[in-house]
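1. What follows is a protein structure lacking sequence information:
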């Protein structure tokens, strides 16, 4: 092979969010030379805007509700949990129908069992990467809370938590006094809470991804800016154009989250990827108020999380086109409720941040080879759990790519399930 034909790397990883960075690190561990490419710096898209949860307790995927009362609230945009852009509804309705069908009791349990090996390894795999990168102090092992305003809703939540005992999760039921002891500055009318103890949290998920990427670079990896749409198959591998050159590699990984379709559609693949948009805004705590745990106000549909930039108020789901202009309705709807339960001062940012979560209707990601293109691999569609499952996904895909025995059965994540 001439020097001109020699590849620049073994693998090109497209996407520098938590999934792509984790894949790059795990391939690097296994002796592969890797170039990580994105249009922006690591951790500045979807991975930046989340609640900072490494969600070991989410053993049941986020399915579509079946209760008529809940569906009516969603359909009329009366709930902060879910909001529709009416002009987008005809386009998303077929996907929602598939999602609803996959959310039946039997199918939801099957999805839970399929996802369990990744969920079970979520905290451990993050801990492993953090320790290697010298940032283990970033993990907070304090869990998170769901807070309830009504006895009826709290009782139902207790029953649902008890149904998860087969998965070995640890949790505490808190009455008003116990909740006040753990969160002294809460001022709302909560009658109780569930404190999930197994998850870990981080105070700046975007910075965590940057730290992982920095570790990747220190170990000899390369991070470049490039346009993923220029990916093309070439003899012996794959190539990608940058502003000044053409990168070449034997293999390529598409880990572009909600933008993965810009690559796979051009290559002829039909994958039912949709996005659920979400928003957050940072607000300064008032006075000396301290929030010790992320806390969900279940009946009002928002989450407050202590972050490096203040208290992060995150919203539920917005069904809209990925590239539509932002709409702050959910933030504006929930912020007064948040201010009623916790002392909050001024907003840190002038406008809420918006991001898109890549989701598939059967609540499983695509992790594995592209069947019609040698050397092309996919890793996207993690359905709200990208931060949680990044390192576990990275390990699983790297094991598949290097011929190791995978720590989990990859069959549930193959793209062939979509035909």
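-> Looks like it arrived, so ask away. Computed from a prediction, not measured in an experiment: that's the story for all the values here. Numbers count the residues shown, from 1 in each chain.
2. alpha carbons only for contacts and neighbour counts from here, please
-> OK.
3. can you map out the helices along this protein?
-> 18-29, 68-75, 89-102, 105-120, 122-133, 151-162, 176-182, 205-218, 261-264, 329-341, 386-401 (DSSP state H).
4. So which bits of the third one are buried?
-> Buried residues in helix 89-102, counting neighbours by 16 or more other C-alpha atoms under 10 Å, are found at 92, 95-96, 99-102.
5. if we look at it, which residues are touching it?
-> If you take C-alpha atoms under 8 Å, 6 or more residues apart in numbering as the criterion, helix 89-102 is touched by 63-66, 108, 272, 274, 319-320, 360-362.
6. contacting residues around the closest residue to residue 109 other than its chain neighbours?
-> Excluding the flanking residues, the one nearest residue 109 by C-alpha to C-alpha, 6 or more residues apart in numbering is residue 60, at 7.3 Å. Contact analysis of residue 60 by C-alpha under 8 Å, 6+ apart lists 108-109, 111-112.
7. got it, and residue 208?
-> 43, 138, 202 are the contacts of residue 208 under C-alpha under 8 Å, 6+ apart.
8. between the residues you listed, which has the most around it?
-> Neighbour counts for the contacts of residue 208 (other C-alpha atoms under 10 Å) peak at residue 43, which has 25 neighbours.
9. what separates that residue from residue 133, distance-wise?
-> Look at residue 43 and residue 133: by C-alpha to C-alpha, to the nearest Å, they are 16 Å apart.
10. And here is the other one:
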């Protein structure tokens, strides 16, 4: 079973890489330990975030840092052991989260976000998946007037880069979302993003398109990857036969480094875990739009399986025991405003986002390892950026000129110890 390329990882990024390589005439096999779209790509808030032209920085304000020490915030929590092991990457993340460094990172990041809607739209049309679109836009909601003013200022800055929005007063919010309870200062409606009613189903629709076009999807253990005598690659499948290919793309999200470090490549990955749970909507109180609670950092989204409550970030290793306090705290606050009925699942879902201290994804050829490529580290935006990442990576692998400068996202920006080679000033 010989192919031009193996793609390891069947989340949004891996499936998108496989589709774009396939569209350029390459024979591609896609392999994961589970069916497509069942890991991190399944569990997000389901928004294609065209407005997210700036990556999520690490808050630098003294008030945030002091409040985070108690580990009781709803938006960010942590395991102390993980933080101690991540001191170096977190310090780099802190330095990159402000001033000229952050402005430079944001300019580079925006070049990817700018193509998120069109690249998804092309795949959705080809996959006949438009029915998964729940609506256009979403709300960022505030109880605090000062926080709302800050968001208005940020929205005006983004508008200069072409991001569309509408400012809403508290009365506007009450008219648009009468199912919410309580009084709010107002909200920003971001009008460009697209909300998806089941992000895992969208990944599966793209994987079916890959199948329909002649690709093959296999279950197997990516960690069995090894060199062949001719310098290519081989990996075992759960069904028995091995897959062989000239080149391999590792798109395993937070598990990527578990594989690539065996071949001498590592980076300072920061794992951010997230939780979600679905709730039966309360009758007579519809929620029309996805809503980000700007004061507390959780999301409530109308989805196929109910109202999905999605938490912020938890700094913890993927394999560490679950700590349900964050999602429980978010639920307590959410029930005061949102129409949440009984939970659908017995316990919350949990997944891990792969984040990097310079807040940019990694895709391209792995340094000093012939025919090994990677695509990972998209942080909070793997769902949004999967298709454009796949397009750019496929262009590089087939000798085309990428339409976006790809050097800022190169795996080679890290040295042999995994540290960033340079820091912006």
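-> Great, that's in hand. Keep in mind the model is a prediction, meaning the values are calculated, not measured.
11. before we move on, the earlier item: how about the buried residues of helix 89-102 of structure 1 in JSON lines, adding distance to residue 11 of structure 1?
-> Listed next are the buried residues of helix 89-102 of structure 1 as JSON lines, based on distance: C-alpha to C-alpha, whole Å:
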{"residue": "92", "distance to residue 11 of structure 1": "34"}
{"residue": "95", "distance to residue 11 of structure 1": "33"}
{"residue": "96", "distance to residue 11 of structure 1": "35"}
{"residue": "99", "distance to residue 11 of structure 1": "33"}
{"residue": "100", "distance to residue 11 of structure 1": "37"}
{"residue": "101", "distance to residue 11 of structure 1": "37"}
{"residue": "102", "distance to residue 11 of structure 1": "34"}
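12. can I assume residue 312 of structure 1 is in contact with residue 285?
-> No - using C-alpha atoms under 8 Å, residue 312 of structure 1 is not in contact with residue 285; the gap is 10.0 Å.
13. Look at these two and report which has more neighbours.
-> Shown here are residue 312 of structure 1 and residue 285; by other C-alpha under 10 Å, residue 312 has more neighbours (26 against 19).
14. show me what contacts the more buried one?
-> Counting by C-alpha under 8 Å, 6+ apart, residue 312 of structure 1 touches 51, 280-283, 303-306.
15. corresponding residue for it in structure 2?
-> Matched by TM-score structural alignment, residue 312 of structure 1 corresponds to residue 308 in structure 2.
16. Roughly how far does the nearest residue to its match once chain neighbours are set aside sit from residue 199 of structure 2?
-> Distances taken as C-alpha to C-alpha, 6+ apart place residue 278 nearest to residue 308 of structure 2, at 4.4 Å, with adjacent residues excluded. According to C-alpha to C-alpha, residue 278 of structure 2 and residue 199 of structure 2 sit 14 Å apart.
17. And for residue 386 of structure 2?
-> For residue 386 of structure 2 relative to residue 199 of structure 2 (C-alpha to C-alpha), the value is 12 Å.
18. Could you measure from the residue nearest to residue 308 of structure 2 over to residue 344 of structure 2?
-> Residue 278 of structure 2 is 5 Å from residue 344 of structure 2, by C-alpha to C-alpha.
19. shared neighbours, these two?
-> With contacts taken as C-alpha under 8 Å, 6+ apart, residue 278 of structure 2 and residue 344 have 305-306 as neighbours in common.
20. Show me what counts as buried in stretch 209-226 of structure 1.
-> Here stretch 209-226 of structure 1 shows 209-217, 221-226 as buried, counting by 16+ other C-alpha under 10 Å.
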